[in-house]
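Chemist: need a structure here:
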Amino acid sequence: MKQLLTLASTFLLSISPLFGLNIPDPLPKTTEPVEDILRLQIFLDAQLFGPGKLDGRPGEFTTKALKRYQSSHGMPETELADSNLDLSSVTELYTSYTIRQEDLKFVGELPRQPSEQSKKKYLPYDSLLEFLTERFHCAPELLEFLNKPMKMDSLKPGDVVKVPAVQPFLIEELTEIAKLPEVPEFQQRVIKIDTKEKLLGVWDGDKMLASLPITPGSGHLATPPGTWRILGITQMPTFRWDKSVLEYGVRSSTYYQLPIGPNNPVGVMWIGLNRPGIGIHGTNSPQSIGRSSSHGCMRTANWDVVRLVKLITKGMTVIIEGPPPAPRPVEVAKALPVAPPPAALPVQEQKRGFFTRLFGRK
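Modeler: Next comes the predicted model:
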């Protein structure tokens, strides 16, 4: 009898992912993950139906990712507690990572002011904790909870850290590429962006291949609705920081050229559109995706954008739906700066981060 009970228990555990999620009510304290939700988030993240940062907590983007995944696979849409996805492919929630000496190459001093950032050759992570949260797609609070009582602000090489079991984002594999090669077979795909829902979807005919949360612009700097086209994709771009562009959309002669790195304002990828100043790009603040506003572009997490570019190509159509930019008050509009005439860039400057310099808006 004891053997039968053990077998029955094992069977129920093996099929439990098919019976919806066990979400306690009330929820545990804020930093404690609900493991059924974390399992779902890890599953959706692996399918590139991004739930946002992994934290094991119910939230807007986890629910939206679930519903989009269900719809794309011909399943009825449900709320989290009623999810009937087969999550058995997520065989483990956690793994361990040993911090390496070479990881320190990507961590260092990060000045806050663009004037100081422009003097550096690379914009690194400001801590090993930030390095780990991006590498494993998660909230810092989750790592802090999982690794109690370890002090996450004093990590060092040799430390072993418990992390979510996801495909890691490998910053060390990214090199500067001014123009990623075209992929002709992707030309008929379409990116559809809903700025009100803060979602980006990649479509191949009637099939949604991926869905990601984004931070679009709003108000006077709302992301412009319309039908656009991808002009090119740059890996590890530089960024032309121009306060006038960021606040008014008008170039000035006062700007700072910011170097590459995970803390570059446009992250590790720039997908330029045929609307000057507008693109889809990575970010230096993945924890705020979907919870803030950009200056007109569409930000997504670095761990998402590096996978997104494997599904898209130059020349693809991008359809943006949402409210247009709000008109500025007349007195403000009259006071906007006047753009200076374009100046020719040196050949070396043209080759380095071309699309970022051309479009220049965060």
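
Chemist: from here on, contacts and neighbour counts on C-alpha atoms
Modeler: Noted.

Chemist: apart from its chain neighbours, what residue comes closest to residue 242?
Modeler: residue 255 (4.5 Å; Cα to Cα, 6 or more residues apart in numbering).

Chemist: wait, that neighbour sits on residue 245?
Modeler: No: applying Cα atoms under 8 Å as the test, residue 255 and residue 245 come out as separate, 9.3 Å apart.

Chemist: higher neighbour count, these two?
Modeler: Shown here are residue 255 and residue 245; by other Cα atoms under 10 Å, residue 245 has more neighbours (21 against 16).

Chemist: A helix includes the more buried one, no?
Modeler: Yes: counting by DSSP: H, G, I helix; E, B strand; the rest coil, residue 245 is part of a helix.

Chemist: contacting residues for the residue nearest to residue 242?
Modeler: Contacts here follow Cα atoms under 8 Å, 6 or more residues apart in numbering; on that basis residue 255 touches 240-243.

Chemist: apply 10 Å and report the result again.
Modeler: 114-115, 118, 240-245 (Cα atoms under 10 Å, 6 or more residues apart in numbering).

Chemist: swap in residue 111?
Modeler: Counting by Cα under 10 Å, 6+ apart, residue 111 makes contact with 117-120, 123-124, 126.

Chemist: could you tell me which of these count as buried?
Modeler: Neighbour counting over the contacts of residue 111 (16 or more other Cα atoms under 10 Å) leaves 117-118, 123-124, 126 as the buried ones.

Chemist: for residue 16, state which of the contacts of residue 111 is nearest.
Modeler: Nearest to residue 16, judged by Cα to Cα, of the contacts of residue 111 is residue 126 at 40.6 Å.

Chemist: residue contacts, the closest one?
Modeler: 106-111, 262-263.

Chemist: rewinding a little: return the subset of the contacts of residue 111 lying in helices.
Modeler: residue 117 (DSSP state H).

Chemist: this one as well, want them side by side:
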Amino acid sequence: MTDIVRGVAVVIAALAMSGGVQAAQDDDIGRLIVGQAQLAEPETTGSVDGDQSPSTPPLAPPPIAVAPAPRAPAAAREASDAYPVDLLISLANDAVFTPDPYPKGRRSDPRMIKLQVLLDRNNASPGVIDGLFGDNVVKAVMAFEEMVGHKVDGQLDAELWAALEKTSAEPVLVAYTITPEDVAGPFIPELPQDYALQAELPGLSYRDAAEMLAERFHMDEAFLRRLNPEVSFTEAGAEIVVANVGKPLKAKVANIVADKGRKQLRGYDAAGRLIVAYPATIGSSDLPSPSGVHAVKAIAVNPDYWYRPKVNFVQGSNTKALRLPPGPNGPVGATWIGLDKPTYGLHGTPEPSKIDKTNSHGCVRLTNWDARELAGLVQPGVPVDFQDPEGASAPVLAEQPPVQALEPAPLSAETADPEYAPEPARIPMLRDRRADIR
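Modeler: Next comes the predicted model:
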């Protein structure tokens, strides 16, 4: 496994990148120019009242719009990947910049794997790492461009690739040995969707070690299994290949912008510099996110969740208030950052692969790992500017109090979130977008 991770000869990589391995004809981030006005709005997966309209009017589509196929089962997605696993791993670690197009559909590309990991290391989160091109990658590229003073146009060129590579020389895929703690659980293989049943559980834990490890290494679970086809993820001592992601950012965020048009949460330091960016699901038509500037009020790691049907929404036949136990598969994931506007906050999600593909119920939904990192970067009083697609402006910094150590605040009924966790068991079709946009 170690030899696999270190890669094969550069000659093989060069051959593959120059055409020795089949490349598709579309989805070329090297040729795509995407500004804020060109990111199309995703369709909603539905809401409590059955509203199927997007939370905001669709924005202008990219120059090429190809209707994507519905999400296939994991086995089918793995079968569609043209690269043998060993070659995919070695080519990802040895990948160099080329203007060649990325594959259509659900086929992971070694250059995209490397790009996603490098963006993740540089605090421009692409969401789940899966080797697939999409909007979340383009948004991360744009954020990194802003961070390094490059022209912000969403184009990946040789200069930007070199800037990313300069930040870290470590391989992007590495070996990891599963520990006894990793497989010890507790796990809940069959997690009920009904809140009344969830309220009876001791915790809303991961379903298995594979789901837990995928989140730890910021990966799509199907992609993790694709890289490790012979591993059951049930036994300690097994060696697997994982994404070599970056360490959590240690700087402090002085101002947050929730960009509704770009579907991205952006954190700025006290000097107004962009230091972190996350793809996000922001509001919906039935419960839109707030407008204007609000402030962080409370922070809770691994919070309880308060279901209040008389205040927020009704799930199924549950008409009584419920207290759901904490856990990464809870309605708000493993982290809650409450705002001074009651019931609204920034939080994690039990389904990281759906970030920016579905609508939320008013709050800002992030991957669990991005939400946990953000919780360590902010403190009560940090402003959160909700910017609408039209007329978005640069963040206005507020004077901040001295940074102090913060203990996570308990989540109470007064700061509970109106999120509705269950989603239909499919990824919705995306309108006016390139194929398989993230």
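
Chemist: quick revisit: which residue in the second structure lines up with the residue nearest to residue 242 of the first structure?
Modeler: Under the alignment (TM-score structural alignment), residue 255 of the first structure pairs with residue 321 of the second structure.

Chemist: could you tell me the end-to-end distance of stretch 115-134 of the second structure?
Modeler: Its start and end residues considered, stretch 115-134 of the second structure measures 12 Å (Cα to Cα, to the nearest Å).

Chemist: ok, back up a step: so which of the contacts of residue 126 of the first structure wins on neighbours?
Modeler: Neighbour-wise, the contacts of residue 126 of the first structure (other Cα under 10 Å) top out at residue 262, 26 neighbours.

Chemist: show the subsequent helix or strand relative to the lengthiest strand in the first structure.
Modeler: As assigned by DSSP state E, the longest strand anywhere in the first structure is strand 226-235. With elements assigned by DSSP states H and E, the helix or strand that comes after strand 226-235 of the first structure is strand 239-241.

Chemist: got a list of contacts for that following strand?
Modeler: Applying Cα under 10 Å, 6+ apart, the external contacts of strand 239-241 of the first structure come out as 114-115, 118, 251, 254-260, 264-267, 270, 353-362.

Chemist: the longest strand of the first structure maps to which residues in the second structure?
Modeler: Strand 226-235 of the first structure corresponds to residues 292-301 in the second structure, going by TM-score structural alignment.

Chemist: check the offset of that stretch from the chain's centre.
Modeler: 20 Å (Cα atoms, centre = their mean, to the nearest Å).

Chemist: have a look at how far, on average, that stretch is from the first structure.
Modeler: Mean deviation of stretch 292-301 of the second structure relative to the first structure after superposition (mean Cα distance after the TM-score superposition for the first structure): 1.0 Å.

Chemist: name the residues of that stretch that are buried.
Modeler: Buried residues in stretch 292-301 of the second structure (16+ other Cα under 10 Å): 294-301.

Chemist: just stretch 76-96 of the first structure next, same as before
Modeler: Of all the residues in stretch 76-96 of the first structure, those buried under the rule 16+ other Cα under 10 Å are 77-78, 80-81, 83-85, 87, 93.

Chemist: need the buried residues of stretch 292-301 of the second structure in JSON lines (columns: distance to residue 6 of the second structure).
Modeler: Below are those laid out as JSON lines (distance: Cα to Cα, whole Å):
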{"residue": "294", "distance to residue 6 of the second structure": "48"}
{"residue": "295", "distance to residue 6 of the second structure": "46"}
{"residue": "296", "distance to residue 6 of the second structure": "44"}
{"residue": "297", "distance to residue 6 of the second structure": "46"}
{"residue": "298", "distance to residue 6 of the second structure": "44"}
{"residue": "299", "distance to residue 6 of the second structure": "41"}
{"residue": "300", "distance to residue 6 of the second structure": "40"}
{"residue": "301", "distance to residue 6 of the second structure": "37"}
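
Chemist: strands of the stretch 1-150 of the first structure, residue ranges please.
Modeler: 94-98 (DSSP state E, counting those that start in this stretch).

Chemist: what are the ranges of the helices in it?
Modeler: 2-15, 35-46, 60-72, 114-117, 128-135, 140-146 (DSSP state H, counting those that start in this stretch).

Chemist: same question, the stretch 251-400 of the second structure
Modeler: In the stretch 251-400 of the second structure, the helices defined using DSSP H, counting those that start in this stretch lie at 368-375.

Chemist: show me the strands in it, by range?
Modeler: In the stretch 251-400 of the second structure, the strands defined using DSSP E, counting those that start in this stretch lie at 255-259, 264-268, 274-279, 281-282, 292-301, 305-307, 322-324, 335-339, 345-347, 364-365, 383-387.

Chemist: packing partners for the fifth one?
Modeler: So that's strand 292-301 of the second structure. Helices and strands touching strand 292-301 of the second structure, by 3 or more Cα pairs under 10 Å, 6 or more residues apart in numbering; DSSP states H and E, are strand 255-259, strand 335-339, strand 345-347, helix 368-375, strand 383-387.

Chemist: go with 7 Å
Modeler: Contact analysis of strand 292-301 of the second structure by 3 or more Cα pairs under 7 Å, 6 or more residues apart in numbering; DSSP states H and E lists strand 335-339, strand 383-387 as its packing neighbours.
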